[in-house]
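# Give me a 3D structure for the following:
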Amino acid sequence: MGATTSEGATPDREHRAPDDPHRRAVYGLALAALGVVYGDIGTSPLYTLKTVFDPSGGLPLQPANVIGIVSLIFWSLTVIVSLKYVALILRASNHGEGGIMALLALAASSVKERRRLRHGLLVVGVMGASLFYGDGVITPAISVLSAVEGLEVAAPVLQPYVVPVTLIALIALFLLQKRGTAGIGAVFGPIMVLWFVVIAVAGAMNIKDAPRILAALDPFEGLAFCLHHRWLAFVALGAVVLSLTGAEALYADMGHFGARPIRLTWFAVVFPALALNYLGQGALLLADPAALQNPFYRLFPSWMLFPMILLSTIATVIASQAVISGTYSMTKQAMQLGFLPRMNVVHTSAREIGQIYVPGINWTLLLAVVAAVLGFGSSTALGSAYGIAVTGTMLITTMLTFFVIRYAWHMNWALCVFATLFFFVIDSMFFSANLLKVAEGGWFPLAIGLLIFTVMATWGRGSEIMAHEAHVRAGTTPLRPFLTSLLTKKPVRVEGTAVFMSADPDGVPHSLLNNLMHNRVLHEHVAFLTVINEPVPWVDNARRLDIQVLGDGCFQVTVRYGFKDEVDLPAALESCRQSGLKFDRSTISYFLSRATVVPTPGTGMALWRERLFAIMLHNVGNVAAYLRLPADRVIELGARIEI
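Down below sits the predicted model:
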């Protein structure tokens, strides 16, 4: 796998590169990016300051504290988002793609000769991906709940309806997922432009009432706050980090929009709007401490409250949609990298290749989100659960980036250590501050992350053991000598084409052995097909297929996919016609081996993990559907494997 040292794509990705000015205008991509990338971080002002000064945190609402907190928020946005993500990590392009899975593949590839180090990076990367699922649960819950809480401000009598309205909005959102986002995606950008303009103007209007809040632009105000309060300041960092939620999306969505539009929108629109709004909320709290009930909504006059509640709810739904879609994409990448079982993936758009829907993940997320809303009941309570997933992912991203800039980019050792240590210390402080809130709700995303990590690690290890067992078995029955011997005996040949799926291209597929044992025939055309998932986002069409003619109507076919490619075996096989493998889609038969795992004590995995792997293998996923094989042309033949 090759790595690039700039935001551009590697040659095999250039024909898809979203930064190509000949394909799309940068400003059009920037508008689209506003509607997808910034929904999460853009709606953070709804709950950040309210959570920081929540009485349970112990930080008194005093002018010096308000200025210090706003200063910490402003400079956190500057250092973490502007410097770390926008200036540095957006350069870690994996063939034009971003996100923790793409970064993991890039980091692991850069140290592929060091097996132990590579294995350690894979473990750390999977931990980061697992925490992302925790973020995928908390973000919709806290975002929509914080928006609907505006009803309490507009009319306190409506307070009992906050949770029910939130649940109705979230359930409707998840029910609509199977229809895709193509129809509503076009309006996301303009709505978020309106959102950022409104919150910027509201913030600026309040700054003029207490201009001393502008002292927060001085980084020494934040430093003085930390030195003065020490422990309370450390605790407050756990809430300050809420202003950074969604920063990971800047990198994760790089493949959709390109680095340049994301940088443009951040510096031209999002950062100024967020800075003005946080400064405006700080100014409001200086002028009216009673506004702490909900400093965001108190920025607006009473006649604007209901329109703002509506706009906020729409904006948070957009933020939730981005996270939900990101979870689908993460799941698909994890499946193709071998960390999750193959689940049903529905393509919701015939034109947009990245628009997918994973039913199993959708309903699992919905149940978890509903549980979070009912269990925590308010955005302030959810704030305690939110930060730990975000900061954990940020910390792991920093660790993986070190191996990319050092071993893939070959930058100076001292520079790599200094840059990584600088961000590592900051991320560690945020993460440590959130560890204090484990008992208050931080356990929730940690529990989700631990569950997902167990599933991913068990599936990855179990798949390795099964592949090894298949290789050992294949080693005793090499394909070419077996085929030569078989054809010498002149077996009965029947019309049609048979495709035998094989994990090892050099071994005899068990499905072929079983077919010969039971049916005692060989098809006129036979293809031994192996699918290889490479640790790159995209495989160029020129490298997609490798076809070897074995003679007498037999072929060996290897199909390669990247973790962002759309898997479609029938479509890929169309190219085989040029090599003589002619077939009719309506008569072709796909032979698959369906393994039954028998957990046995030994050197594989712990027995409970082997049993978990066996359950997942038996109950989760449909390989034929994943490969997009026609259901009426698939024949599955069983095999038992002890691990």
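# drop to CA atoms for contacts and neighbour counts, all remaining ones
OK.
# so what secondary structure elements neighbour the longest strand anywhere in the chain?
In the chain, ranked by residue count with DSSP state E as the criterion, the top strand is strand 522-533. Applying 3 or more C-alpha pairs under 8 Å, 6 or more residues apart in numbering; DSSP states H and E, one finds that strand 522-533 contacts strand 493-501, strand 554-561.
# and these as a markdown table, adding distance to I262 and mean neighbour count?
Shown next, in a markdown table, are these (distance: least, C-alpha to C-alpha, whole Å; neighbours: other C-alpha atoms under 10 Å):
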| stretch | distance to I262 | mean neighbour count |
| --- | --- | --- |
| strand 493-501 | 42 | 19 |
| strand 554-561 | 27 | 21 |
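# Another for comparison:
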Amino acid sequence: MPLVLGAIGVVFGDIGTSPLYTLKEAFGHQYGLHPDEGNVLGVLSLVFWAMALIVTIKYVIVIMRADNRGEGGILALMAVVQRSLPIASPLAYTVGILGILGTALFFGDAVITPAISVLSAVEGLEVAAPRLHQYVVPVTLGVLLLLFLVQRKGTERVGRVFGPIMVLWFLCLAVLGAIQIAKNTDVLYALNPYYALEFFIHHGKAAWLALGAVVLAVTGGEALYADMGHFGRVPIRYAWMGFVMPALLLNYFGQGALVLAHPEAVHNPFFNLVPAPLLFPMIVLATLATVIASQAVISGAFSLARQAIQLGYLPRLKLIHTSDETIGQVYLPWVNRILLVAVMLLVVTFRSSTNLASAYGVSVTGAMLIDTLLLMILASSRWRWPSWAIAIGGIAYLIIDGALFSANAIKFFHGAWVPVVIGMVVFTIMRTWRRGRDLVREQVNRDSLRIEHFVQSVMTDPPARVSGTALFMTPSNEYMPPALLHNLKHNKVLHERNVLLSIETLSVPRAEELERVAYTDLGHGFSRLTLRFGYMEDPDVPKALKRWSIPGPAFDPMDTTFFASREALSAKADQGMALWRDKLFLVMSRNATPATEFFSIPGNRLVELGTQVVI
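I've put the predicted structure just below:
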């Protein structure tokens, strides 16, 4: 039960605040739908079946089976699928591209969610007192600024109250909805999918466009999967099916019953559910709920950025742990600043949740579509499902996800371009960084010697030896580190013990004890050591050398010197990537955290030697 409570507080914030704007947007002027009985029942039927088919069946029941040693999310799904495919196969490469694209779309969602959620809650002021309209944007900006400023404090303290607040929120949703349903039980007919079909038959294109609003009811479905590592699949399933989904459906159907009785309430059906004396307390509670929802998305962006850094898709950035007990609670100052500026610009530019709703949905539905594609590959390559089952289920969900995506994509020039542009920028950055590091590695290896050849050749004319242990950092365990070659060339000496150290990040959250260390004694005072970390672990090299079981003599911190190469990068137009991508890579490299700092190498035991690399 504590895990269920924690999941309610963190996992369901995004989808739990969707009732603030979903039905209001479905009957917005852009779709031309009148709030009559057929349309209300049709929209409610679409909302119910979208939640049942996409969130419950697709994510809660099926995709949550595809965990990567307990972790979830698009990068975890990508890693699981890639491990089930032949290495370096075209399909494995395609899966990698899809995973990066899904990650990029998530960052687009992380920008829009705080803006639309907090705006929609503060807009309740207009219902309570229309003259307060002019204060909606300033109050929203103030709440968001405070939210981003407290990120460095972490969520450990406030996290303890997230659960109870969200429980109160969902209880209020359920009670407010149930009161209206009791007044008009006919609204429950919308559970019948016939009304959704009839809605499409009567309205055609308008009904398809209205899917752009219906999708708002299922935003946050990805978070159920992404946060699986924090709470486990069973608590999330219990929380969703036993509490969150019933509360949401009661509120949606309650809003529908209210609109059937009072069509004029359609301009903001959520706050019109609330009795007048309770309106301001409900606005406060809604604001708290949206802040919690935003906090969850921002924390998810930090976590995803950390995974991407560990897997080599983003440059190394300063990372701060905000909890001594929970490894997943991290704070990345650069990511926080970028999100703050982007979210503020969105609020100032769009100025209302209705305008922002046009931008919302493309990134979410795009990520859902990618999840379906990856799931089909996984079901075939690893789960060995029958081809007919994959074909029927895959085609059905591709149609559903494709319809939702297309209904949002058609709003491209009305705001949907925002998450697309954000996603493409992030995608370009991730692909450029990965390709740039590959080019640097290829260039360094081309100018180096294979380890075995060097060890044999150096013994034919042995240089002078000095006491102590030298650890040479290298990205490759096949080629000699440039730092060792430079040290030998200029200082004419070798240490008694020379360890060629490479760090490898696995495609699993946390490495098993038996796979953490690979050690080879090369003879003549040389050894090759590989330390392996999971992508959710901090690669603290000194701590690993001290605590892990590594063959050979123990490492004495006072008698060990770390040697590392620092590349001086330059670009040429006739090689590598396009010149603009080369220059983008150089900018990221200059601003990235040095590898030695990222791996926690003590500065007083470090010697860095420069090397020129042209890409």
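# How close are the two chains, by TM-score?
For this chain pair, the superposition-based TM-score is 0.97 by TM-score structural alignment, normalised by the length of structure 2; 615 aligned residues with a C-alpha RMSD of 1.7 Å.
# who touches the longest strand of structure 1?
Around strand 522-533 of structure 1, the neighbours that count as contacts under C-alpha atoms under 8 Å, 6 or more residues apart in numbering are 336-337, 491-505, 509, 516, 553-563, 581-583.
# ok so, going back, out of the helices and strands packed on strand 522-533 of structure 1, nearest to V198 of structure 1?
strand 554-561 (44.3 Å; C-alpha to C-alpha).
# Alignment lookup: A141 of structure 1 to structure 2.
In structure 2, the residue paired with A141 of structure 1 is A115, using TM-score structural alignment.
# tell me the contacts of its match?
Contacts for A115 of structure 2 (C-alpha under 8 Å, 6+ apart) come out as 144, 343-344, 346-347, 353.
# Please repeat the previous calculation with a cut-off of 7 Å.
Neighbouring residues of A115 of structure 2 by C-alpha atoms under 7 Å, 6 or more residues apart in numbering: 343, 346-347.
# what's the closest of these to I97 of structure 2?
Nearest to I97 of structure 2 among the contacts of A115 of structure 2, with distances taken as C-alpha to C-alpha, is V343, at 26.6 Å.
# Quick one: neighbours of that closest one, just the number.
22 (other C-alpha atoms under 10 Å).
# Does T458 of structure 1 touch R609 like I think?
Yes: with contact defined as C-alpha atoms under 7 Å, T458 of structure 1 counts as touching R609 (6.2 Å).
# For the two, indicate the residue with more neighbours.
Remark: of T458 of structure 1 and R609, T458 carries more neighbours, 23 against 19, as counted by other C-alpha under 10 Å.
# Trace the more buried one over to structure 2, please.
So, by TM-score structural alignment, T458 of structure 1 is matched to T432.
# Distance of its match relative to P509 of structure 2?
Here T432 of structure 2 is placed at a distance of 24 Å from P509 of structure 2 (C-alpha to C-alpha, to the nearest Å).
# What of T17 of structure 2?
In terms of C-alpha to C-alpha, T17 of structure 2 sits 30 Å off from P509 of structure 2.
# Find me the equivalent region of the one helix or strand I179 of structure 2 maps to in structure 1.
In the assignment (DSSP states H and E), I179 of structure 2 maps to helix 156-183. Using TM-score structural alignment, the residues of structure 1 aligned to helix 156-183 of structure 2 are 182-209.
# What residues sit buried inside the matching stretch?
Applying a neighbour-count criterion of 16 or more other C-alpha atoms under 10 Å, one finds 188-189, 191-192, 195-207 buried in stretch 182-209 of structure 1.
# and what of stretch 451-458 of structure 2?
Residues 451, 455 are the ones in stretch 451-458 of structure 2 that count as buried (16+ other C-alpha under 10 Å).
# after superposition, how close is it to structure 1?
Superposed on structure 1, stretch 451-458 of structure 2 shows a mean distance to its aligned partners of 3.2 Å (mean C-alpha distance after the TM-score superposition for structure 1).
# what's the match of T458 of structure 1 in contact with, if anything?
Counted by C-alpha under 7 Å, 6+ apart, T432 of structure 2 has contacts 581, 585.
# Quick check: it vs L586 of structure 2, distance?
In terms of C-alpha to C-alpha, T432 of structure 2 sits 10 Å off from L586 of structure 2.
# what does A265 of structure 2 give?
Here the criterion is C-alpha to C-alpha. By it, A265 of structure 2 lies 55 Å from L586 of structure 2.
# One more: V80 of structure 2?
According to C-alpha to C-alpha, V80 of structure 2 stands 32 Å off from L586 of structure 2.
# go on, V284 of structure 2?
Applying C-alpha to C-alpha, the value for V284 of structure 2 to L586 of structure 2 is 47 Å.
# Ok, I15 of structure 2 next?
From I15 of structure 2 over to L586 of structure 2 the distance is 39 Å, taken as C-alpha to C-alpha.
# out of those two, which sits in the more crowded spot?
Using other C-alpha under 10 Å as the criterion, I15 of structure 2 and L586 rank with I15 on top: 22 against 19.
# quick one: A107 of structure 1 is in a helix?
Yes: assessed by DSSP: H, G, I helix; E, B strand; the rest coil, A107 of structure 1 belongs to a helix.
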